[in-house]
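[1] What follows is a predicted structure for the sequence shown.
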Amino acid sequence: MVGLSFEATPDPVAASHHAIHQAGATVSSALSALQVPPLSAIPFIDSPTARPGRWAQCLAMVQDIWDAELFVASSPEGDSGLLVENAAATNDTRAKLSERLPVYLVSPPGEAAWIREARNPSCLYPTPNPSANSSRTKRTREDRDATEDQSMQEAPSATAPGTPAANGAASSSEATTDKRPRPSAQGDGKNGSVGLGLNHPVLGQAGAFAVVAKLYDATAGRELKVNTLVRVVGILQEAMPVASGNDAFAEEFAARNPEIVKRLHVVQMRGAEEWEINPATAALVANGGQQALAEARQELKAVLPGVRDMLIKYLSSALCDDTVAAEYLLMCLLSRPAQRTEGGDAIGKLSLNLVVPKEVSDSQPDFSSQLSKAIENVVNAVVPVELSIASLNARELYPKKDYTLNRLKAAPLQLAGGAVLLADETRLSNGHLAERGLRNVRALSSLAKQCTAPLDFQYYETEILVQCCPVFVSKGSKSIIPADVVVRIKPDTGLKLQKWDSYNEDLLRKMRLAMALLTEQGEFDISEGASKAVENEYVAARKSGQAKDGQATLQSWLALARCCSRSFGEAVLTPERWSHARQLEAKRAERDRR
């Protein structure tokens, strides 16, 4: 390993199988004994350098959690199903059984193209040449001969990537005797299990991947929740062929064992933070830890006025050069639900309804799609959803349990932390909403108000938390979904701004980093001066009858002021930021009166 400054277990499958057969060994101790390479040296599962039987990683969202499965941890014959797909079935009563939890992971829904492109596909970790029987399995001479023949055909080396030696196969059923072509995890799902394909929340998402993670930590499995963003490091394996059948059990088994999706046997799994998605902030932490992230936020303050102005101009160019609407959109994109009240309301989020003038929508039918692309250039993920009578009645926008397949069917409202939901209502017309359409509207309303979405188990419903930024684009009038703020777009024909699609990559990188650093962090306070200003204005509004909703009006004012402060990189509301937020509201109200 010349030139490498780290040590790692070169053949983790063989090492784990050796460790599990030692006296007193457990699955936990066998996995803990493995030396994991640094993240910078581990390829992502969708990288061309990722190989079966080798270290791989992914940053993904938990789409579904399945029932635990049994496998043979160790047996007198030396077989083991640890870190491999073959469960090493045996009739020997002395064999030790264990459980692992399959977790269905998908790439963050709506993941921006610039994030996929920034992902480094190269791996610094060399692939050694493990012995063909390193996994301590007993195979027949015919199996070995067939494996060696195929290895010679595929590559000049007997340990070419993808062969059983590289896979760390545990038995003859893992050998590459199955010569059928295997679709990759990036496949379109047409040959997938029982019509679900990748079962990704965003249909047709470019570069989307899915993987079945096999979790050996029971405690971590109990704490895992749907929609959680996780960082996983483990051993990549191919799916095993599934025997065909026509009965209901065979259909369910095929759905729970999709051949188009690879497996990742988990050695390490932890909850991931939003900053890990952005390559720039991830690099900061990798080089200097969390302190580097805090220092970067402090350094940003010195240049923030210019960067903030650039962000507003950039967003304005996608909003008919409307700087007021752009400022509200910026605040929405930076907002996150940081706390929840006893009533379930989310504090820190800001849902936004952008009302496009009818003449603009008619002359620019692609207004929403262009806005979606502009936003995607500076945020981690955007999920566009078209809202029409037909689309609302056609499919559920929320995840729903399919008891025939025993899987959770993915839906657009399954969103990872920080994703922007851009709901386009500009094609919405008069019509009849069926029961499904009405439930979709209620689900969108819940998302806008509380940042939650229903999880439909048919016999009952529960809610999942969704850390997203809801933006609703309507034509001529307010959205059918009540939002925190409604902004009527007012085109500024006299302002000739640089168009969003002409910004160079250097400027885009600066704006992406600024967006990541300015995002809501959870801690917020109100200065004494701002508190006095808020009190005075609220008392005056109550006396004049402008604060008709009482406490709700005050809460909406404070929510907007909080988001305004965040857009200036501040975690304390000052009189200056309070005044700025109130001036914005005055401009917005003037548009409503017109």
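    Done, it's in. Numbering: from 1, shown residues only.

[2] going forward, measure contacts between C-alpha atoms and count neighbours the same way
    Will do.

[3] Which residues are in contact with K532?
    Counting by CA atoms under 8 Å, 6 or more residues apart in numbering, K532 makes contact with nothing.

[4] Report the buried residues of the helix or strand containing it.
    When elements are assigned from DSSP states H and E, K532 belongs to helix 528-544. The neighbour-count criterion (16 or more other CA atoms under 10 Å) identifies A530, A533, V534, Y538, A541 as the buried residues of helix 528-544.

[5] what's the answer for stretch 308-317, then?
    Taking 16+ other CA under 10 Å as the basis for neighbour counts, the residues of stretch 308-317 that come out buried are R308, L311, I312, K313, Y314, L315, S316, S317.

[6] ok, now stretch 346-362?
    Residues of stretch 346-362 classed as buried: 346-357, 360-361 (neighbour count, 16+ other CA under 10 Å).

[7] thinking again about what came up before, take the buried residues of stretch 308-317 and write them to a markdown table, including distance to S193.
    Formatted as a markdown table, the entries for these read as follows, by distance: CA to CA, whole Å:
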| residue | distance to S193 |
| --- | --- |
| R308 | 47 |
| L311 | 44 |
| I312 | 45 |
| K313 | 47 |
| Y314 | 43 |
| L315 | 41 |
| S316 | 44 |
| S317 | 44 |
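
[8] Those residues in strands, which ones?
    Using DSSP state E, no member of the buried residues of stretch 308-317 sits in strands.

[9] tell me the two of those that are most distant?
    The largest separation in these, counting by CA to CA, is between R308 and S317 at 14.4 Å.

[10] hang on, the earlier thing: now the helix holding K532, how far from the chain's geometric center?
    41 Å (CA atoms, centre = their mean, to the nearest Å).

[11] And stretch 568-578, by the same measure?
    A distance of 30 Å separates the C-alpha centroid of stretch 568-578 from that of its chain, computed with CA atoms, centre = their mean.

[12] Now do it: everything it contacts.
    Contacts to stretch 568-578, defined as CA under 8 Å, 6+ apart, come from residues 297, 301, 304-305, 308, 518, 523-527, 529-530, 533-534, 561-562, 564-565.

[13] and the comparison structure, right after this:
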Amino acid sequence: MQTAARHVWWRPPPMRRAGRSEATRRTTTWTRSLRNNRTLVFVFSSSLRDPNSSSQLNCFPNVSADHAAGLQGPTEMQSNGDCKRQETEAPPTQAAPASHLDLNFPLPGERGPACLVKVYEDWESFKLNDTLEVFGILSVSPALSALAEEKDASSSFLDPAEGMETAEEQRVHSPPASLVPRLHVLHVKPLQHNNPLLPHAISDDNGAFLSSTLAEMPSVRAELLAYFTHILLGDGLAAEFLLLHLISSVYSRRDVLPLGKFALNLCGCPAASYTERLYQILQQLVPCSWYLAMSLQNMNQTRLRPRKDYTANRLVSGSLQLAQNTSLFLDETQLEPGQLDATGVHNVTALGNVISWQKVDYDFNYHQMEFPCNINVLIASEGRSLLPSDCQIHLESQVAPAHLEEYLSGIQVLPQTSSQLNRFRIYLSVARLLDYSISDQVTKYVEDDFVEMRKDDPQSVSAEDLHRMLVTARLLCLSLGQNHLSRDGWLRAKHMEMLRRSRMEQHQSVNGNEP
């Protein structure tokens, strides 16, 4: 049995009750080590494509079957030609019986099946929101669930605390196996990525695939850049920064600073219909994406932060529990006059923490806990975003306003051929996975150049500007298939940053309230 898990989170351990003796605590430790298993909750996400929904999740809805079969093998493909991740969609016959059961999905409107995965060793190696491939024995028989419940009941004689679960706890912790099957793990393989068009790992073992892909990257980049320029109303500079944003990823953390993130604020978007069309295009290019319309109702009602439910003794999922390298599209063009309530303020704060620190807040009522994440955030807005960002670029339309609607209606959501679409998908994933380094000579050159830039006007270039240019240079080299920084790459990144700053200053002089 082979499945691909999207979201992973631990079931919190029961709180230690007051008044238990030391002997009881020792017995608890012994019995738990004797049983030696832990339960993981896996959510297998399907593709949500409802254009009227305020939140959508995408997982490559139409990967070319022939290409995926050639890389993954025929046993991982369905007979209808969809990629193996489509196998996780719940059968229509099971949707109705599960309606009364809260499966605790992170995303609103999620319809994918859930699974209780029984792990018997090395459970400490799993991290929140890891993407895993699980091999095990699937159990859907209610009789087996009954046997497990009898075993748990017998174990309560050794550990009285195990038998003190309330009816609510039992309902959410032990759902019927016919609705939430059990998977007893035999082997778990962490996934470096979740793109079905690529081998499981980009390494020397796949040297032929990697070398051929690197050779094609400059030409594919030019095609993708032309496509982005077209959908961004003829703005080539904005297309460059959008491409760099899509291949960005957190590759390391230094103290509290996540390195590699590149949250982009695309301001000057003409209308809400344009941003929705833009998301429909981008969701075809990345393996996982989620669209959040930042309307007043959504911000006040959507649960973005996970929180602890002490009645059921479980963690209630939040929408920011997203898999690694998920593209989060925040649509600020949906903003409207009104007042944020306490939930809305917490949601805005949580989004800011994800963008600035790549951390998700978990609400345990009496205290907050932060867990690291790796989420690509793209903010589309009419003016300056109310959220922070690493880079802000104002969209300069080359299309006359009188012909804007006609131009938007003519934008193709998909490229002309599926083979071209798959080339774009492979390019973006491979560019994100490439190694990168800076030689000592180039480091010295960048340092001297930075000192030279600050010589005439120290206030013109700050340390933050240097950091942004280094991130831009890194992503620019990776987008060209280069795994090291060159002098030409640094100069090109400087030129892009100069053009961006010049454009932002120009709009600031025209609109005093703009950045």
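    Ah, there it is. Given the structure is predicted, the values throughout are model-derived calculations rather than measurements.

[14] could I get the buried residues of stretch 346-362 of structure 1 as TSV with distance to R231 of structure 1 and secondary structure?
    Shown next, in TSV, are the buried residues of stretch 346-362 of structure 1 (distance: CA to CA, whole Å; DSSP: H, G, I helix; E, B strand; the rest coil):
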residue	distance to R231 of structure 1	secondary structure
A346	26	strand
I347	27	strand
G348	25	coil
K349	25	coil
L350	28	coil
S351	28	coil
L352	31	strand
N353	33	strand
L354	35	strand
V355	38	strand
V356	39	strand
P357	43	coil
V360	43	helix
S361	41	helix
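
[15] Same list as before, those residues that is, but in a markdown table and with distance to P384 of structure 1 included.
    As requested, the buried residues of stretch 346-362 of structure 1 are exported to a markdown table (distance: CA to CA, whole Å):
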| residue | distance to P384 of structure 1 |
| --- | --- |
| A346 | 22 |
| I347 | 24 |
| G348 | 22 |
| K349 | 19 |
| L350 | 18 |
| S351 | 15 |
| L352 | 14 |
| N353 | 14 |
| L354 | 14 |
| V355 | 16 |
| V356 | 17 |
| P357 | 20 |
| V360 | 20 |
| S361 | 17 |
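
[16] Can I take it that P384 of structure 1 is in a strand?
    Yes: with the criterion set as DSSP: H, G, I helix; E, B strand; the rest coil, the secondary structure at P384 of structure 1 is a strand.

[17] Count the neighbours of it for me.
    Taking other CA atoms under 10 Å as the criterion, the count of residues near P384 of structure 1 is 20.

[18] Aligned to it, what sits in structure 2?
    Following TM-score structural alignment, the counterpart assigned to P384 of structure 1 within structure 2 is Y291.

[19] So that match sits against L278, correct?
    No: counting by CA atoms under 8 Å, L278 is not a contact partner of Y291 of structure 2; they are 10.8 Å apart.

[20] ok so, going back, what's the mean deviation for the following helix or strand past the helix holding K532 of structure 1 versus structure 2?
    Along the chain past helix 528-544 of structure 1, the next helix or strand (assigned with DSSP H and E) turns out to be helix 551-567. Its match in structure 2 and helix 551-567 of structure 1 itself, once the structures are fitted together, sit a mean 1.7 Å apart by mean CA distance after the TM-score superposition for structure 1.

[21] which residue numbers in structure 2 go with the helix or strand just after helix 551-567 of structure 1?
    In the C-terminal direction, the helix or strand that comes right after helix 551-567 of structure 1 (DSSP H and E) is strand 572-573. In the comparison with structure 2, strand 572-573 of structure 1 aligns to the range 484-485 (TM-score structural alignment).

[22] So the residue nearest the centre of structure 1: helix, strand or coil?
    Taking CA atoms, centre = their mean as the criterion, P108 is the residue nearest the geometric centre of structure 1, at 2.5 Å. Reducing the assignment to helix, strand or coil with three-state DSSP, the entry for P108 of structure 1 is coil.

[23] who's in contact with it?
    Taking CA under 8 Å, 6+ apart, one finds L59, A60, M61, L229, A381, L415, A416 in contact with P108 of structure 1.

[24] rerun that using 10 Å as the cut-off
    Residues near P108 of structure 1 by CA atoms under 10 Å, 6 or more residues apart in numbering: 59-63, 200-202, 208-210, 227, 229, 277, 380-382, 414-419.

[25] got it, and L334 of structure 1?
    With the criterion set at CA under 10 Å, 6+ apart, L334 of structure 1 makes contact with 348-350, 379, 418, 468-469, 515-521, 563-564, 566-567.

[26] that older thread, need the buried ones from the contacts of stretch 568-578 of structure 1 selected in ChimeraX.
    Of these, the buried ones can be selected in ChimeraX as follows, counting by 16+ other CA under 10 Å:
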select :297,301,304,308,518,526,530,533,534,561,562,564,565
